[in-house]
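Visitor: Here is a sequence together with a model predicted from it:
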Amino acid sequence: MRENFVIHPDYSPLAAKLMDVLINFSKKGEYVTKGDRNVIKRVQLEGTIFNIKKFKTPNVFQSIVYQFLRKSKAKRSYEYASKLIGFGINTPFPVGYLEVFSGGLKESFYISKHINYDFDFRELIHNPKFKNRNEILRQFTKFTFKLHENGINFLDHSPGNTLIVDNGGNNYEYYLIDLNRMRFEPMDFNARMHNFRRLWLSKTMIKVMAEEYATLYTKPVDSTYAMMLHYSRQFQKKINSKKLRRRRK
């Protein structure tokens, strides 16, 4: 068995305690989410709260791929978070990661610093009367535009993956989470509009966001709206069709 434990220098004094939590993951901390694929737990050490994500154990083929051909999700999460921060993009601070290998990747964990957020993007979808909704959408669009301008293609740009902090005075901060699927590449207009597709936007939301993006990108509002709507509806139709097929089985 071989372990690869990487920790940010700022948190090296806590390395031993964090490693103890990882080794005894089933017994330490409190559950944040407990899904079939991934588990997230919260732990407090010396006054600092950390979130630890344990990724699903890969199958035999995947475990070999992750050892020799591709970076693990934990390593990608750590490296991508570090890149985002370098670009001035908010994400919970990357503290470290652990990979455990034995004939392939057996376990992997990603550690980040906990942030206290007020709501996530999903609430804007479910509650059309959410306070200051249009302003939050406009600022979110500026946040997404900054991603695109820096060549960041966040492949999981979906409602649950943006946490929002209300700083008061109509000022909001946006934090990306679940970072292991990301590409760093130049993004043309088509790719930028395609990147909005997973957000499950209504026509009203698209109107607000398209107007803001068009201003930032100096593109006509009509074509921006049409392209954003096209990709959003295409994605929603695909997901709804899958759900319908599952119900029929």
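Guide: Now that the structure is in, tell me what you want to look at.

Visitor: Going by C-alpha atoms from here, please, whenever you check contacts or count neighbours.
Guide: Will do.

Visitor: Please tell me how far the closest residue in space to residue 117 that isn't next to it in sequence sits from residue 122.
Guide: Closest residue in space to residue 117, ignoring its immediate chain neighbours: residue 165 at 4.8 Å, by Cα to Cα, 6 or more residues apart in numbering. Distance of residue 165 to residue 122, given as Cα to Cα, to the nearest Å: 14 Å.

Visitor: So which residues of this structure form helices?
Guide: 15-23, 60-68, 73-86, 122-126, 133-149, 189-194, 203-217, 221-248 (DSSP state H).

Visitor: which one of the ones you listed lies closest to residue 47?
Guide: Nearest to residue 47 among these is helix 15-23 (12.8 Å), distances taken as Cα to Cα.

Visitor: Now do that closest one: distance to the chain's middle.
Guide: Between the centre of helix 15-23 and the centre of its chain there are 24 Å (Cα atoms, centre = their mean, to the nearest Å).

Visitor: With stretch 219-238 instead?
Guide: What separates the centre of stretch 219-238 from the centre of its chain is 22 Å, taken as Cα atoms, centre = their mean.

Visitor: for comparison:
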Amino acid sequence: MKYQVNAKFAQCSSLLTVIESEFERSDCILQEGRNTIKKIQYNGTELVVKSFKKPNFINRIMYSFFRESKAKRSYQYSLKISKFVPEAIAFIECHQSGLIANSYFICEYFDYDLTIRAPLIDSSYPDREVIYKAFAKFTFELHQQGIYHRDYSPGNILIKRLNGSYQFKIIDLNRMDFKVLSFSDRMRNFAMLWASDLDLDLIVQEYARLAGLQQSKCQQLAQSYNHKNKRLKNFKKRLKGKPVND
């Protein structure tokens, strides 16, 4: 077993040796699919545990000797950008026959009220424009810190109402780039929101104001990436016989 624990959460260290049984015992499932995410209580702390799907044989070799595992990357990235994410607690890699098998990433539970999806799909959602302005500011701060989330999609953007304002956190950190972002990078990062043209214009308008950029130029490029992403995703859906949407 390989692991690392955030020193701020030393009270959770004993969880590492029983992580597999504790994870199986929990019936509070937050997400189930390729990877499974559960909420558990341990030593008075609410935790979120993400269990990564066991890699195929080739990837077990890669993650054991040549690349960081997804669990370890999630932990390291969380520490690197701690202001913007639920606080990292630990990662654990369980090995079989010298190769990685199961792996887990543990972070503090962020008691959010909604994701950015809520106002994007409901035109009557309360405070939509205020949320969009706060979201634009959050995204601008990410970009100014050289943070590019490559899966900046609605379900990965959590929002908590806090004293009349909104606090944002991002999750699912396996696909991250850290670099000086170009203008194109910044506008491309909005594409996975699957926002309507009107909603995206509102978000980008505030982003342009904060960044001191020309509003029309930002909106034009952001919309171009937005439409391109929708065309590509809908094309793939049609190939699979799935319904498409705008």
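Guide: Right, received. Where do you want to start? All of these numbers come straight from a predicted model, not from anything done at the bench.

Visitor: one step back: aligned partner of the residue nearest to residue 117 of structure 1 in structure 2?
Guide: The alignment partner of residue 165 of structure 1 in structure 2, by TM-score structural alignment, is residue 160.

Visitor: One more: residue 231 of structure 1?
Guide: Using TM-score structural alignment, the equivalent of residue 231 of structure 1 in structure 2 is residue 225.

Visitor: quick one: its match and residue 8 of structure 2, what's the gap?
Guide: For residue 225 of structure 2, the distance to residue 8 of structure 2 - Cα to Cα - is 41 Å.

Visitor: between those two, who's got more neighbours?
Guide: residue 225 (18 against 10; other Cα atoms under 10 Å).

Visitor: Wait, that one touches residue 191, no?
Guide: Yes. Assessed by Cα atoms under 8 Å, residue 225 of structure 2 is found in contact with residue 191 at 5.5 Å.

Visitor: what about residue 23 of structure 1, neighbour count?
Guide: 12.

Visitor: for the residue nearest the centre of structure 2, what are its contacts?
Guide: For structure 2, the residue sitting closest to the mean C-alpha position, by Cα atoms, centre = their mean, is residue 171 at 2.7 Å. Residues in contact with residue 171 of structure 2 (Cα atoms under 8 Å, 6 or more residues apart in numbering) are 85-86, 156-158.

Visitor: For the aligned residue in structure 1 for it, give its distance to residue 148 of structure 1.
Guide: In structure 1, the residue paired with residue 171 of structure 2 is residue 177, using TM-score structural alignment. Residue 177 of structure 1 sits 17 Å away from residue 148 of structure 1, going by Cα to Cα.

Visitor: Same check on residue 244 of structure 1?
Guide: 33 Å.

Visitor: higher neighbour count, those two?
Guide: More crowded of residue 244 of structure 1 and residue 148, by other Cα under 10 Å: residue 148, with 21 against 10.

Visitor: so what corresponds to that one in structure 2?
Guide: Match for residue 148 of structure 1 (TM-score structural alignment): residue 143.

Visitor: I figured that match was touching residue 181, is that so?
Guide: Yes. Between residue 143 of structure 2 and residue 181 there is a contact at 6.6 Å, judged by Cα under 8 Å.

Visitor: quick revisit: ok, now which ones touch the match of residue 231 of structure 1?
Guide: Residue 225 of structure 2 touches 187-188, 190-191, counting by Cα under 8 Å, 6+ apart.

Visitor: Also residue 29 of structure 1?
Guide: 21, 41-44.

Visitor: Residue 68 of structure 2 -> structure 1?
Guide: So residue 68 of structure 2 corresponds to residue 71, using TM-score structural alignment.

Visitor: Pull up the gap between that match and residue 140 of structure 1, please.
Guide: Counting by Cα to Cα, the gap from residue 71 of structure 1 to residue 140 of structure 1 is 30 Å.

Visitor: Tell me which of these two has more neighbours.
Guide: residue 140 (20 against 13).

Visitor: could you list every residue that touches the more buried one?
Guide: Residue 140 of structure 1 makes contacts with residue 174, as judged by Cα under 8 Å, 6+ apart.
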